[in-house]
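>>> coordinates only, sequence not included:
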């Protein structure tokens, strides 16, 4: 990056109409900005428009606030839902996990290596199996046991931890508890789950065993936003791997682990880079 310049990402969606791209690019030109990368999509069936612009400007870290203020009138004119963030800014992420640790370990490694633009601020679990791993990474670990009787109190504690750590995103990395409708509403659009199946097939418990019973030739995983409908939230990313008749249920579980890690890490990355826009029960991923 040239000295004295900073990079930003503008993500927006609005009703489709002629002139939107001109309005955005014209604004950036007036501000002395240089477009580095642009992705856009017009949804013709529903008349909606989506756009993500990566651009640079003269200035420093405080320039993004000035650009937000200057862009607000343009956004109002076109009735846009929009975000303008510093490019590469790390999002604060809280991870939830139960006993299966492969997705947790993968996210910790990718965050530590700089592959994910995240700051993992805490890990919450209903078990203590991964406490040592999490604390080795220097990340706070919170044990919050859950039973049917204590579930309301456990979820209240989770919300306290989200607020205390100022988490912008909650990631369910094989957290094997069903969240209440109340909690999913409060986390709408900022909680991602990994389901060990290529949804919408084989929902619920033991999807690999369901896949084995059906003799499938591929298994996969789905990362999706959490909502009140179990395993039916808007899909962000999916991965599959080929299998055959020689695979038993345990083999399918083993084969699926890598797909779970990759689908989840992709979803977290795309969300934190401002590439995912919710549209009802669907997502548009601009990449």
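The structure has been received and is ready for your questions. Quick caveat, the model's predicted, so the values are computed rather than measured.
>>> contacts, neighbours, all on C-alpha from now
Will do.
>>> now the helices for the stretch 151-287 of the chain?
For the stretch 151-287 of the chain, the helices defined by DSSP state H, counting those that start in this stretch cover 151-164, 181-186, 207-214, 249-272.
>>> of those helices, which is nearest residue 63?
Of all these, it is helix 249-272 that lies closest to residue 63, at 20.1 Å by C-alpha to C-alpha.
>>> adding mean neighbour count and distance to residue 52, write the helices of the stretch 151-287 of the chain out as a markdown table.
Formatted as a markdown table, these follow (neighbours: other C-alpha atoms under 10 Å; distance: least, C-alpha to C-alpha, whole Å):
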| stretch | mean neighbour count | distance to residue 52 |
| --- | --- | --- |
| helix 151-164 | 15 | 28 |
| helix 181-186 | 14 | 26 |
| helix 207-214 | 18 | 35 |
| helix 249-272 | 21 | 12 |
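>>> comparison target below:
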């Protein structure tokens, strides 16, 4: 079936029992829904099954309500938790950033060119530096300065803005602040962070200079969900580049930033395309 229409996306997880794939594909066939793409995984460690399906409805009168009514009874037999995403839905994403602009620039470019099917209604920063970039894109920019004394008030204002703009996903695009446990708890599962992969070996200031002094041969980046474990939430995407003896700290920084922006883009894309399932401390990612 050839179609240029954006697909509906069905995702589900349930305990590992016989018939999990069949209950989904049989329903899709009986409902005359054409499957464009399907991925499934059964995790023998957690004893849990995961599935993602992109499909085109065969019935012109197809609605979420009719799907739910028809599929709910079948899903209940498997204790299946499922979601259905509409083709036209664009997730509302808030970007938090400090002074580094490489990840923000990349996300805005991909948003502007349609590579990311999202809306960005707000950018929040603890510095004023990147306000002109936000204004050029016509996006409200909220500068919320922070200190140790004002951290609770600043984070409360962020939470208020996320609710005000009806945000569905928060992206920390090199937001150089350690979030409080309360803030991490609030963002658990719906915020993505990016950092260099030199951790935990090279902590603190000037990590690339530390790595260069030790003669590292690769730099990388990790994108993960935010939780109470600092920089240790469930990983969504990672990337690496090799480096050599003829490259200096500034070269490592440049390569590292390239990896960071691509890795963050992939993580955001996987999330908004419903390709990521949180599975305990790990993730199941149906990348394409």
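Ah, there it is. Since this is a predicted model, take the numbers as computed values, not measurements.
>>> ok so, going back, so which of the helices of the stretch 151-287 of structure 1 comes closest to residue 230 of structure 1?
Nearest of the helices of the stretch 151-287 of structure 1 to residue 230 of structure 1, taken as C-alpha to C-alpha: helix 181-186 at 9.8 Å.
>>> who's in contact with the closest one?
Contact partners of helix 181-186 of structure 1, identified using C-alpha atoms under 8 Å, 6 or more residues apart in numbering, comprise 155, 226-228.
>>> run a quick neighbour tally on residue 105 of structure 1.
A count of neighbours around residue 105 of structure 1, defined by other C-alpha atoms under 10 Å, yields 16.
>>> could you do residue 227 of structure 1 as well?
Residue 227 of structure 1 has 25 neighbouring residues, counting by other C-alpha under 10 Å.
>>> isn't it up against residue 188?
Yes - assessed by C-alpha atoms under 8 Å, residue 227 of structure 1 is found in contact with residue 188 at 6.6 Å.
>>> quick check: closest non-adjacent residue to residue 204 of structure 1.
Computed as C-alpha to C-alpha, 6 or more residues apart in numbering, the closest residue to residue 204 of structure 1 that is not its neighbour in sequence is residue 231, at 7.1 Å.
>>> tell me the spacing between the one you found and residue 195 of structure 1.
Distance from residue 231 of structure 1 to residue 195 of structure 1, counting by C-alpha to C-alpha, to the nearest Å: 7 Å.
>>> more neighbours, these two?
Remark: of residue 231 of structure 1 and residue 195, residue 195 carries more neighbours, 27 against 24, as counted by other C-alpha under 10 Å.
>>> skip the chain neighbours and tell me the closest residue to that one.
Nearest to residue 195 of structure 1 is residue 222, by C-alpha to C-alpha, 6+ apart, at 5.3 Å.
>>> residue 203 of structure 1 too?
Closest to residue 203 of structure 1 by C-alpha to C-alpha, 6+ apart is residue 231, at 6.3 Å.
>>> and what of residue 189 of structure 2?
residue 225 is the one closest to residue 189 of structure 2 (C-alpha to C-alpha, 6+ apart), at 5.9 Å.
>>> next one: residue 103 of structure 2
Leaving aside its chain neighbours, residue 103 of structure 2 sits nearest to residue 261 (4.7 Å; criterion: C-alpha to C-alpha, 6+ apart).
>>> my read: the one you found touches residue 100, true?
No - using C-alpha under 8 Å, residue 261 of structure 2 is not in contact with residue 100; the gap is 11.1 Å.
>>> strands of the stretch 1-150 of structure 2, residue ranges please.
Using DSSP state E, counting those that start in this stretch, the strands found in the stretch 1-150 of structure 2 span residues 8-15, 34-43, 48-56, 81-85, 91-97, 118-125, 141-143.
>>> quick check: buried residues in the fourth one?
Of all the residues in strand 81-85 of structure 2, those buried under the rule 16 or more other C-alpha atoms under 10 Å are 82, 84-85.
>>> who does that strand touch, helix- and strand-wise?
Secondary-structure packing of strand 81-85 of structure 2 (3 or more C-alpha pairs under 8 Å, 6 or more residues apart in numbering; DSSP states H and E): strand 8-15.
>>> mean distance between the strand it packs on and structure 1 after superposition?
Compared with structure 1 after fitting, strand 8-15 of structure 2 has a mean deviation of 1.1 Å; criterion: mean C-alpha distance after the TM-score superposition for structure 1.
>>> what angle do that strand and strand 34-43 make?
Strand 8-15 of structure 2 and strand 34-43 are oriented at 20 degrees to each other (axes from the mean of the first three to the mean of the last three C-alpha atoms, to 10 degrees).
>>> got the contact list for strand 8-15 of structure 2?
By C-alpha under 8 Å, 6+ apart, the surrounding residues in contact with strand 8-15 of structure 2 are 47-57, 78-87, 273-274.
>>> what of stretch 237-247 of structure 1?
198, 212, 215-224, 252, 255-256, 259-260, 262-264, 266-267.
>>> what does that stretch correspond to over in structure 2?
The counterpart of stretch 237-247 of structure 1 in structure 2, using TM-score structural alignment, spans residues 237-247.
>>> how far does the matching stretch stretch from one end to the other?
Using C-alpha to C-alpha, one end of stretch 237-247 of structure 2 lies 26 Å from the other.
>>> what distance separates it from the middle of the whole chain?
With C-alpha atoms, centre = their mean, to the nearest Å as the basis, stretch 237-247 of structure 2 stands 23 Å off its chain's centre.
>>> now it: buried residues?
Applying 16+ other C-alpha under 10 Å to stretch 237-247 of structure 2 flags 237-240, 243 as buried.
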